[in-house]
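Visitor: mind looking at a prediction? Sequence and model below.
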Amino acid sequence: STRIPGSTRKVSIEIESKQGRTFVISWLLKASQKHLD
C-alpha cells in the first residue's frame, strides 16, 4: 500500500481524542476487510 506523507501524523492527532480513537479503530477494521477482499 502507498503511504501518504503526513497522514500518520494526522491520525495520531485524531487518536488523542476518544472519538478519534473510535474512528481510527473502525477505519482500521474497514481497511483490513477491504484488504482481505
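Guide: Noted; the coordinates are in hand.
Visitor: going forward, measure contacts and count neighbours with C-alpha atoms only.
Guide: Noted.
Visitor: return the residues in contact with the residue sitting nearest the centre point of the chain.
Guide: The residue at the geometric middle of the chain, judged as the C-alpha nearest the mean C-alpha position with C-alpha atoms, centre = their mean, is residue 24 (4.2 Å). By C-alpha atoms under 8 Å, 6 or more residues apart in numbering, the contact set of residue 24 is 11, 14-15.
Visitor: included below, for side-by-side comparison, is a second structure:
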Amino acid sequence: MLFGGSDRLTVSFLSGSVTILMGRYYPNIMNFDHR
C-alpha cells in the first residue's frame, strides 16, 4: 500500500518535472500553454 502510493506520487512528481523541463528547454512546445 505504502509502496503503491509512493510510486504513484513519484510518477506524478516526475511527470510534473518533465513538463517543466520540456517548457524550459523547448519553450516552443509549451508556447501555446505559456503565452
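Guide: Perfect, I can see it now. Since we're looking at a predicted model, the values are computed, not measured.
Visitor: tm score of chain vs chain?
Guide: The TM-score (TM-score structural alignment, normalised by the length of structure 2) is 0.57; 22 aligned residues with a C-alpha RMSD of 1.3 Å.
Visitor: hang on, the earlier thing: secondary structure element holding the residue nearest to the centre of structure 1?
Guide: Taking DSSP states H and E as the criterion, the element that holds residue 24 of structure 1 is helix 18-36.
Visitor: and the contacts of residue 24 of structure 1, which of them are buried?
Guide: The neighbour-count test (16 or more other C-alpha atoms under 10 Å) applied to these identifies 14-15 as buried.
Visitor: and the contacts of residue 24 of structure 1, which is closest to residue 34 of structure 1?
Guide: The shortest approach to residue 34 of structure 1 among the contacts of residue 24 of structure 1 belongs to residue 11, at 19.0 Å (C-alpha to C-alpha).
Visitor: ok, that closest one - contacts?
Guide: Taking C-alpha under 8 Å, 6+ apart as the test, what residue 11 of structure 1 contacts is residue 24.
Visitor: and it, helix, strand or coil?
Guide: In three-state terms, and counting by DSSP: H, G, I helix; E, B strand; the rest coil, residue 11 of structure 1 is helix.
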